[in-house]
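Asker: Make a model of this:
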Amino acid sequence: MSEQKLPVVVIGAGPVGLAAAAHLVQRGIEPLVLEAGADAGSAVREWSHIRLFSTWSEVVDPAAEKLLAPTGWTAPDGATYPSGGDWAADYLQPLADVLGDKVRFGARVTGVSRLGRDRVVDAGREQQPFTIHVLNADGSEERITARAVIDASGTWTTPSPIGGDGLPALGERSAADRISYRVPDLKDPAVQARYAGKRTAVIGSGASAFTALAYLADLAKDAPGTHAVWVLRRGIGGSTFGGGEADELPARGALGLAAKAAVGNGYASAATSFRTSVVEQAGGQLVLEAEGGDRLDPVDEAIVLTGFRPDLSFLSELRLGLDERLQAPTELAPLIDPNQHSCGTVYPHGVKELSHPEQGVYLVGMKSYGRAPTFLAMTGYEQVRSIAASLAGDQEAAERVELTLPETGVCGGAGLFDEPDAAESEGGGCCAAPTTVQIGVGAPATSGGC
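Answerer: Below you'll find the model as predicted:
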C-alpha cells in the first residue's frame, strides 16, 4: 500500500487527540485514534468532579465543532465553565461518535517503531512506515501500519512522586493506602469520610494543589478537625497563589485566591522549602521527613500533586529529540522551561517546534510539555492544526500562527493547567530553612520566601 494511503495513527482519544483527528479529516487525511480506555476522554472522566478554569469557548476545537455542527450538536454556552465530566459527556464523546470507526477503544499502544527497523538501523529508515503494536481489551495483539504517529496520550497515568529528588520517598510505596495522587472528589461520601476530621498533607504548588486546599477548606466547615498541611518545595512569595485578579483566565485566578483564603482562614497551614525524602508510618499516621532531617507533625493522609511526567517507554525504538530536563521536544523546551520563564505567555507553536529527528512522529498536548507546568487546551488545538496542515503538504498554513493566548497573570512557575496536572515548578522560588507558617488573606506572604 502507498504510504500516503496509510492512516495517521493518533494515540489517545482525549481533547487533543480527538482534535487531531478532526483536523486530519478536514484535510482529507484518514486518522485512526487508538484509545486504551473504554470511552472518549477516559482520563478526563477520572477528574470529572473538577471544574476547568477555561470557558467552553476555549476548550472546543474549531475543526471539531465543524464536524459536530451537521449532527445537530448544540454548543454549550461559551461563557460558562465545564467540569471534566461536562467536557467528556457533552463534547468529547459526541465528537468520538461522529468520528465513528476512526476511533477504537480498548486499544492500548505498547510500542511504536519503523517497520523492520529498530532505532539503531539507518538503512532505508525514512522510507519505512511506522508500525504500532496494540494490545486490545480482549487480550489479542495486532500490528497497525501508519504514515505518521501523533502521540496525544497525555501524562495522567504517570504522576510524580512525593520525593523531592523526583524519585519515590523512602517508605512512599509501603504507605500507598494513605496516599492519593489525584484531587479527591469530596462530594463522594466514601471519599469524604477518608478526609473528614483528619489532618491531610497536600504536596504541590500548582492548580491541583489549590483545588485540593479549597476542597478541604469547604469540608472543614462541616467537619471540625479537618486540616490541611500544605507542603511546598520552595518558599512563599507574592506569586505563590497565582495571578489573582490580574489573570486573564478569571477562574484560574480565583482558584489561587480560594487556596489563599483556605490558608488565611486557618483551614490550612504551610510548610515551606520542604523536600520530602522519607514517609514514615507511626501509630496509624504518616510523618514526612525532609532531606535535612526536619520532620512535620503526623498527618492521617497525603495528597501528592507534584505534577505528571510523560510515559516514553512505548516510544523507545523511535529517535526522539527531547530536552534533558523537561522531556519535551528540543525546540519547544526553551519556550516553556519554568527555570527560565516564570511569567507571561507561552508562544503559540506548531509542527516546527514539535518535530523530532524521527520524521513523522509528534508528541502533542500535555505530553509535548513533558514536565513543564504551563499547558492549555487551546495550545494543543493549535499544535494539531499545524501538524495536520504539514501532513497535508500545506506548509504555509503549518507555519502560520492562528492562536492568541491569554496572559497568564502568573509569575513564579505556578501550575497553569486546564487539566488538573499541576507541577511543582521551581521557577521563582528560593531556598530557605523549612518552616510552617500561617498566612493572612490579603497580607504579604513572605515567610520562607523571597
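Asker: When you work out contacts or count neighbours from here on, use the C-alpha atoms and nothing else.
Answerer: OK.
Asker: all helices for the stretch 251-400 of the chain, in order.
Answerer: Ranges of helices in the stretch 251-400 of the chain, per DSSP state H, counting those that start in this stretch, are 333-336, 351-354, 377-391, 395-399.
Asker: Now do the next helix or strand after the last one: which elements does it pack against?
Answerer: Same thing as helix 395-399. As assigned by DSSP states H and E, the chain's next helix or strand after helix 395-399 is strand 435-437. If contacts are counted by 3 or more Cα pairs under 8 Å, 6 or more residues apart in numbering; DSSP states H and E, strand 435-437 sits against strand 268-272.
Asker: Any idea how far apart the tips of stretch 157-173 sit?
Answerer: Distance between the two ends of stretch 157-173: 16 Å, counting by Cα to Cα, to the nearest Å.
Asker: How far does it sit from its chain's centre?
Answerer: 17 Å (Cα atoms, centre = their mean, to the nearest Å).
Asker: What of stretch 15-34?
Answerer: On Cα atoms, centre = their mean, the centre of stretch 15-34 falls 21 Å from that of its chain.
Asker: same check, this time on stretch 189-202
Answerer: With Cα atoms, centre = their mean, you get 24 Å for stretch 189-202.
Asker: So what touches that stretch?
Answerer: 184-186, 209, 212-213, 216, 219-220, 223-231, 298-305 (Cα atoms under 8 Å, 6 or more residues apart in numbering).
Asker: which ones among the residues you listed are found in strands?
Answerer: 227-231, 301-304 (DSSP state E).
Asker: Separate out the buried members of the contacts of stretch 189-202.
Answerer: 184-186, 209, 212-213, 216, 219-220, 223, 226-231, 298-305 (16 or more other Cα atoms under 10 Å).
Asker: show me what contacts Ala228?
Answerer: Counting by Cα under 8 Å, 6+ apart, Ala228 has contacts 199-202, 213, 216-217, 267-269.
Asker: Mind putting those residues into CSV with distance to Val437?
Answerer: Shown next, in CSV, are the contacts of Ala228 (distance: Cα to Cα, whole Å):
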residue, distance to Val437
Arg199, 16
Thr200, 16
Ala201, 14
Val202, 15
Leu213, 15
Leu216, 18
Ala217, 17
Tyr267, 12
Ala268, 10
Ser269, 6
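Asker: Please identify which of these is nearest to Phe417.
Answerer: Leu213 (16.3 Å; Cα to Cα).
Asker: Second input sequence below; structure requested for side-by-side comparison:
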Amino acid sequence: MPATPAPPTGRLPVVIVGAGPVGLAAAAHLLGRDLDPLVLEAGERAGAAVREWAHVRLFSTWSEITAPAAEKLLAPTGWVKPDLTTYPTGGEWAEHYLQPLADALGNRVRYGARVTGVSRTGRDRVVDAERAEQPFTVHVAYADGREERILARAVVDASGTWSTPSPAGADGLPALGERAAADRVSYRVPDLDDPATRARYAGRRTAVIGSGASAFTALAALASLAKADDGTGTHTTWILRRGLSGSTFGGGSADQLPARGALGLAAKAAVDEGHADAVTGFRTRAIEHDSNSRLVLVSEDGRRLDPVDEIVVLTGLRPDLSFLGELRLGLDERLQAPVGLAPLIDPNQHSCGTVYPHGAKEFAHPEPGVYLVGMKSYGRAPTFLALTGYEQVRSVAAALAGDHEAAARVELVLPETGVCGGAGLFDQPQADNTPADTGCCATPAAAEPSPVTPAPRLIQLGTTSPSASGCC
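Answerer: Presented below is the predicted three-dimensional model:
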C-alpha cells in the first residue's frame, strides 16, 4: 500500500504512537503549535492500556491528571469537567477524559493501528548518506489485516510500558518454570469485583511479588477478600527482594496525597492483621510444582516457600523497543532511557522528588526527530509522573515548532511525601530491585542540583500537585 499522502498544506504529520494520556496531550500541544498530529493506537479505544486497570482507583484527584492543553481542546465540545476534588478509577479516567479528548481530535486518531516499525525512508540504520533529509517511514498493521507506510516529519513514541511487565525472576528474566505456570501467574492487580476473578483467588493462597503501589493495591484487595470470606483460607504471601523498613509502606499520614498514603497504610494493615505474611530478602529463581500441583517459589539462596495456588507478579514494567530497531537511539545501557535523561532519573541516585527539569534537549537521540516520551522515556526507572509527561510533550511540541526558548522552559514542582518509597506510572509498582531509599520523598528545595544539567528558570505550573499516575 502506498504511503499516506502529505496533508493539503504539503506538510507531513508528526506521528504519535499511543492514544494514552501523554500521547493525546502531545497531539493537543502540536495542534496548538499549528502542526499536524496523527495518533496511532493499537487498541480499539483511547486509553486502551488504562482500561486494562479500569478497576483501580487513582490516588490523585481529577485536577492532577488532566493536561491544560487538552482542556483547551475539549472546552468547545461541551465537555463537562469532572469534580476536580474526586479520585477517578482508571476506567473513569479513560471514559470521561481520554476518550472525549480523542474524539475532539477526530480523524487525527486511528484505532486498531499497531506500529510495527519505524525507519528513515529508503535508509536502514547503517546508511549515513542523506539520512537526516529523509522523512520517517512508519509501518502500521491494522486490525483488519491491512498494512500501510506513513511518512512523517517526526515520531513521538508515547506507547508506554504497560504491554511488557517484568517477570518474577530476580535476574530480570523469567524464573525457571514461570512460563510453564502461566495459567496461574498474573502480572496485573486482580479485579476482585469480577466474579470469575474473585473465584480464582477466594479461599486460596496467593503470592504477591513486588513492593510498589500495585503490590499495595493487591495486598489490600486480597485482605478485603479474606475478611469477606472469613474462614475460607484466603491468604497472601508477600514477597520482597529487600527487607522491611520504615519506608516500605510509603508516607502514610505525612503524604501530601492522602489517598496514596492510605494505600500504604492499607497494605501495612494486611500484614499487621495477619491476612498477609511478608517474606523478605527473597529473590525468585524458580517456580516449581509440588505433588498436589500447587506452586512452590524457590529463591536464589535455595529457600523454598510453602505452596500457593496463584502468583501475582508486580515487579515493574519495561519498554518495548522492538519496533524502533532501525532507528539510531541513544539509550542508557542500564535504564534503557535516553542518555541525556538517564542521570536525572537514575533510581540509584534520584527519587521523583529530585528529578530535575528535562525536555526535548534531554530526549535527543543520534536520530534527530524521534522522541520517546511518557513512561517510555523513563525506560526501567519507576518514578514517572503524568504531569512530567504533559510537560515533556509541551517541550517537544515547542521544539518541533522551532521555539527552542519555550522548549527549554521545563520545570517540575513536587510536594513532600513525608517518607521515601514510591510507585510508578499508572499504578506501576516500584521496581523491586530499586534501592530502598529511592522513591518519592524529597522536595525540590531539599534536593541538590544535578551535576548533569543546570536547573533553568522556574516555571510555575498550573497544577503543582503530582499525578496519581506516577509515584508522586
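Asker: residues near Arg294 of the second structure, how many?
Answerer: When neighbours are counted by other Cα atoms under 10 Å, Arg294 of the second structure registers 17.
Asker: aligned partner of it in the first structure?
Answerer: Mapped onto the first structure by TM-score structural alignment, Arg294 of the second structure lines up with Gln285.
Asker: residues in contact with its match?
Answerer: For Gln285 of the first structure, the contacting residues are 298-301, by Cα under 8 Å, 6+ apart.
Asker: ok, these in the second structure: which stay?
Answerer: Shared with the second structure under both residues aligned by TM-score structural alignment, their matches' Cα atoms under 8 Å, the contacts from the contacts of Gln285 of the first structure are 298-300.
Asker: rewinding a little: need the contacts of Gln285 of the first structure in a markdown table with distance to Val44 of the first structure, can you?
Answerer: Putting the contacts of Gln285 of the first structure into a markdown table (distance: Cα to Cα, whole Å) gives the following:
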| residue | distance to Val44 of the first structure |
| --- | --- |
| Pro298 | 33 |
| Val299 | 29 |
| Asp300 | 28 |
| Glu301 | 24 |
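Asker: Ile126 of the second structure: how many residues sit nearby?
Answerer: Careful, residue 126 of the second structure is Val; it's not Ile. Neighbours of Val126 of the second structure using other Cα under 10 Å come to 10.
Asker: Make sure it is indeed in a strand.
Answerer: No - Val126 of the second structure: not assigned to a strand; according to DSSP: H, G, I helix; E, B strand; the rest coil it is coil.
Asker: I'd say Arg108 of the second structure and Leu35 touch.
Answerer: No - counting by Cα atoms under 8 Å, Arg108 of the second structure sits too far from Leu35 to count as a contact (11.6 Å).
Asker: Trace Trp73 of the first structure over to the second structure, please.
Answerer: Aligned partner of Trp73 of the first structure by TM-score structural alignment: Trp79.
Asker: The nearest residue to that match once chain neighbours are set aside: helix or strand, and which one exactly?
Answerer: In this structure, Trp79 of the second structure finds its nearest non-sequential neighbour in Pro100, 7.4 Å apart by Cα to Cα, 6 or more residues apart in numbering. Per DSSP H and E, Pro100 of the second structure falls inside helix 99-105.
Asker: What is that helix packed up against?
Answerer: Packing partners of helix 99-105 of the second structure (3+ Cα pairs under 8 Å, 6+ apart): helix 21-32, helix 68-74.
Asker: Contacts for the first helix or strand past the longest one going along the chain, please.
Answerer: Spelled out, that is helix 21-32 of the second structure. Sequence-wise, the next helix or strand downstream of helix 21-32 of the second structure (DSSP H and E) is strand 37-40. Strand 37-40 of the second structure has contacts (Cα under 8 Å, 6+ apart) with 13-19, 23-24, 27, 30-31, 108-115.
Asker: Okay, and which of those map to helices?
Answerer: 23-24, 27, 30-31 (DSSP state H).
Asker: Between those residues, which sits nearest Glu130 of the second structure?
Answerer: Among those, and counting by Cα to Cα, the member closest to Glu130 of the second structure is Leu30, at 26.6 Å.
Asker: May I have the residues that are in contact with the residue in the first structure that Leu263 of the second structure lines up against?
Answerer: The alignment partner of Leu263 of the second structure in the first structure, by TM-score structural alignment, is Leu255. Residues near Leu255 of the first structure by Cα under 8 Å, 6+ apart: 207, 210-211, 214.
Asker: Mind doing that once more with 7 Å?
Answerer: With contacts defined as Cα atoms under 7 Å, 6 or more residues apart in numbering, the neighbours of Leu255 of the first structure are 210-211.
Asker: Tell me how many other residues surround Cys430 of the first structure.
Answerer: 15.
Asker: Skip the chain neighbours and tell me the closest residue to the equivalent of Tyr362 of the first structure over in the second structure.
Answerer: In the second structure, the residue paired with Tyr362 of the first structure is Tyr371, using TM-score structural alignment. Spatially, and ignoring its direct neighbours in sequence, Tyr371 of the second structure is nearest to Val156 (4.8 Å; Cα to Cα, 6+ apart).
Asker: rewinding a little: just give the number of residues close to the residue nearest to Trp79 of the second structure.
Answerer: Pro100 of the second structure has 20 nearby residues by other Cα under 10 Å.
Asker: Next: Phe384 of the second structure.
Answerer: By the criterion of other Cα under 10 Å, Phe384 of the second structure has 31 neighbours.
Asker: if I look at the residue mapped onto it from the first structure, how far off is Ser48 of the first structure?
Answerer: Alignment note: Phe384 of the second structure maps to Phe375 in the first structure; criterion TM-score structural alignment. Distance, Phe375 of the first structure to Ser48 of the first structure, by Cα to Cα: 19 Å.
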